[in-house]
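In: Got a predicted model here, sequence first, then my questions.
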Amino acid sequence: MDVASMLQVSVLLFLVAALGGVTMAGIRFAGKHNPPAWLAMFHGLLAAAGLTLLAYAALAEGVPAMAQLALLLFLVAAGGGAVLSLRYKWNNLLLPAWLVIVHALAAVLGFVLLAAVVLLGADG
């Protein structure tokens, strides 16, 4: 698989993961309860697949600087997601709004950068 294809598939994986993320954020901010575990796991699985593919493309093949920055932002988002899951969800604590927002902002910014590389052919 060539780099362009890997980046395209990564964007699609992150896009579907983002739909789950938006749904979970809506659940969290609509009331004082956390989203269901199955949705969080599905979201994390898709995001991890996209992250793994992007990391492979970056390390094995080389990607533009904007895609490298997207990778860094997705790693930050993954760290936030891990904390949300392992510290809060696992212990049945309400997800802190500030961490949900930071997690989402890092992921959205990473997605915008990666999508720009794919859609616009940005060299970064």
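Out: Cool, got the structure. Numbers count the residues shown, from 1 in each chain.
In: For the rest of this, base every contact and every neighbour count on C-alpha atoms.
Out: Fine.
In: Can you get me a residue count around the residue lying closest to residue 18 once chain neighbours are set aside?
Out: Leaving aside its sequence neighbours, residue 18 sits nearest to residue 43 (C-alpha to C-alpha, 6 or more residues apart in numbering; 7.5 Å). Residues lying near residue 43 (other C-alpha atoms under 10 Å) number 23.
In: Residue 43 sits in which helix or strand?
Out: helix 37-56 (DSSP states H and E).
In: and that helix, which residues are buried?
Out: Using 16 or more other C-alpha atoms under 10 Å as the test for burial, helix 37-56 gives 40, 43, 44, 46, 47, 48, 49, 50, 51, 53, 54, 55.
In: for comparison:
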Amino acid sequence: MTPALALGLACILFLWAVLLGIMLAFARFGKEANPPPVLVWWHGGFAITGFLILLYGSFFVGYPMLANIGVALIALAAFFGLWMYFRYHRNDQLIPPVIVWGHGLVAVVGFIMILSAMLNLQNTGHG
């Protein structure tokens, strides 16, 4: 597996996670309620699968530094996501908006860094 392929697969999965994350944010802020669990599970499933591919690539394929920083940011976003789920969602408490925004911002910045690293590998022919 090449670095560009691993990053590309992860980006496809994260794109689905981002789209579902936008739906989750609208569900949370649209009616002052936590989003439906089915959306949470799909969002988490896509994100976890993408993250596992990123980890495999980081350890066994090798990524440029930009991608590795993106992986670290995705890990931080995953921590916030798990915290939201176990601390608030499962306890039927409203998730504070600052946590939702922080999770989304960190995840999107990490995603953009990974996408940028993948596109740079493709353009230089090193992927």
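Out: Ah, there it is. What you are looking at is a predicted structure, and each value in this text was computed from that prediction instead of being measured.
In: which strands and helices sit next to the helix holding residue 43 of the first structure?
Out: Here helix 37-56 of the first structure touches helix 3-30, helix 65-83, going by 3 or more C-alpha pairs under 8 Å, 6 or more residues apart in numbering; DSSP states H and E.
In: what's the mean deviation for the longest one versus the second structure?
Out: Okay, so that is helix 3-30 of the first structure. Compared with the second structure after the fit, helix 3-30 of the first structure shows a mean deviation of 0.6 Å (mean C-alpha distance after the TM-score superposition for the first structure).
In: how about that helix: buried residues?
Out: 3, 6-15, 17-18, 20-21, 24-25, 28.
In: try stretch 76-88 of the second structure
Out: Buried, per 16+ other C-alpha under 10 Å, within stretch 76-88 of the second structure: 76, 77, 78, 80, 81, 84, 85.
In: Go through those and name the one nearest residue 108 of the second structure.
Out: residue 77 (9.0 Å; C-alpha to C-alpha).
In: From what I see, the closest one and residue 111 are in contact.
Out: No: judged on C-alpha atoms under 8 Å, residue 77 of the second structure makes no contact with residue 111 at a distance of 10.3 Å.
In: For the residue nearest to residue 49 of the second structure when sequence neighbours are not counted, give me its contacts.
Out: With sequence-adjacent residues excluded and distances taken as C-alpha to C-alpha, 6+ apart, residue 49 of the second structure is closest to residue 13, at 7.2 Å. Under the criterion of C-alpha atoms under 8 Å, 6 or more residues apart in numbering, the contact list for residue 13 of the second structure reads 46, 47, 49, 50.
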